[in-house]
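A.B. asks: Take a look and give me a structure for this.
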Amino acid sequence: MNAKQLSVEAIETGTVIDHIPAGLGLSILNQFKLLDYGSAVTVGFNLPSKTQGSKDIIKIKEVLFDEKSANRLALFAPEATVNLIENFQVVRKLHLKMPDTISEVFRCPNPNCASHGEPVKSRFYVRQHQGQTRLKCHYCEKTFPREVATEA
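C.D. replies: This is a model prediction of the structure:
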């Protein structure tokens, strides 16, 4: 492979999630149900990165993310970028911002929370505290580090 050859095939139209920390690509693919769009998805793992050493990348053909969808990724990979592609060119680069609330992504770790026995969608308020992302459950009002909240 020559130095200018791409490791992952280019797409004509769609979304590229780039600069995902190595090892998180599969988790993001599953968590955000990226295969459910019914579009071609290309995933690269442990690709070389000048800034990160190695990274993962996800390309979704013919699906364009909006800012709200893109910002949900910030809970997993705040340094990731979302590139919108048209005619093989990046037409817009979305830099992620932490959302104020997040629904249906995490499950409350509190076993006594009403969200466990009731037919309600999970909902958390996202807060930053001393550089750490914390989630406050809408139902039980308990706050947890993001890493403790389990994926729904």
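A.B. asks: alpha carbons only for contacts and neighbour counts from here, please
C.D. replies: Will do.
A.B. asks: How much space separates residue 101 from residue 57?
C.D. replies: For residue 101, the distance to residue 57 equals 25 Å [Cα to Cα, to the nearest Å].
A.B. asks: Among the two, which residue is more densely surrounded?
C.D. replies: Remark: of residue 101 and residue 57, residue 57 carries more neighbours, 23 against 15, as counted by other Cα atoms under 10 Å.
A.B. asks: how about this one, so we can line them up?
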Amino acid sequence: MEKIDYTLKVEALKDGTAIDHITAGQGVKILRMFKLMESGERLYVGLNLPSRRLGKKDLIKIENVLLTPSQANQLALFAPDATVNVIRNFEVAEKYTLDLPELIEGVFACPNSNCISHNEPVKSVFHVRRAKDGSTKMRCQYCEKSFSQDIVAEL
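C.D. replies: Here you go, the predicted model:
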């Protein structure tokens, strides 16, 4: 049987955030949706890395960007099993396990083209809930229409 090397070969962060245990294939979506590439900071991205827990995972490390617990919880939409480590002076200063947030503001656009949020200078606001079937639903505060997380994320 082939032995898998689980040692990561990525430079350590002095200060920043490491998002680990992202479901494989969701890393790029998180980079895009949360505009992490627009920070101008050094960014390390690992896709389809071996993981004992998930089989495969994605990993994101970003220098000099420290996520708050609220920001980290927004990641739970796409990476519910992720862990977020805030790094200060090469040490893990804070570690967040994610909980699905009740509200997400200013991250996604409403898929309803008739929603007032497209014509007025307001931040989008979605109320988030788990449906009985386990899926995640997001309801726009302005037009009150509900959408699956995947429909909202595709915009």
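A.B. asks: what about the helices in the first structure?
C.D. replies: Per DSSP state H, the first structure carries helices over the ranges 25-31, 67-72.
A.B. asks: Those helices: which one's closest to residue 114 of the first structure?
C.D. replies: helix 25-31 (22.6 Å; Cα to Cα).
A.B. asks: tell me what the closest one is packed against?
C.D. replies: When contacts are defined as 3 or more Cα pairs under 8 Å, 6 or more residues apart in numbering; DSSP states H and E, helix 25-31 of the first structure sits against strand 41-49, strand 53-61.
A.B. asks: Comparing those strands, which comes out most buried?
C.D. replies: Among those, the stretch with the highest mean neighbour count (mean count of other Cα atoms under 10 Å) is strand 53-61, at a mean of 21.
A.B. asks: which part of the second structure lines up with it?
C.D. replies: Using TM-score structural alignment, strand 53-61 of the first structure lines up with residues 55-63 of the second structure.
A.B. asks: Give me the contacts around that stretch.
C.D. replies: 13-27, 36, 41-51 (Cα atoms under 8 Å, 6 or more residues apart in numbering).
A.B. asks: Repeat that for stretch 133-143 of the first structure.
C.D. replies: Taking Cα under 8 Å, 6+ apart as the rule, stretch 133-143 of the first structure contacts 75, 108, 110, 113-115, 122-128, 144-146, 149.
A.B. asks: just the buried members of these?
C.D. replies: 75, 108, 110, 113, 115, 122-127, 144, 146, 149 (16 or more other Cα atoms under 10 Å).
A.B. asks: Which members of those residues define the maximum pairwise distance?
C.D. replies: 75 and 113 (21.8 Å).
A.B. asks: in terms of contact, does residue 96 of the second structure touch residue 87 like I think?
C.D. replies: No. Contact criterion Cα atoms under 8 Å: residue 96 of the second structure and residue 87 do not qualify, at 11.7 Å.
A.B. asks: Those two - which one has more neighbours?
C.D. replies: Taking other Cα under 10 Å, residue 96 of the second structure and residue 87 do not tie; residue 87 has more neighbours (24 against 17).
A.B. asks: Spit out the contact partners of the more buried one.
C.D. replies: Contacts of residue 87 of the second structure by Cα under 8 Å, 6+ apart are 13-18, 66, 93-94.
A.B. asks: how close does the alignment partner in the first structure of it sit to residue 55 of the first structure?
C.D. replies: In the first structure, residue 87 of the second structure lines up with residue 85, judged by TM-score structural alignment. Per Cα to Cα, residue 85 of the first structure is found 20 Å from residue 55 of the first structure.
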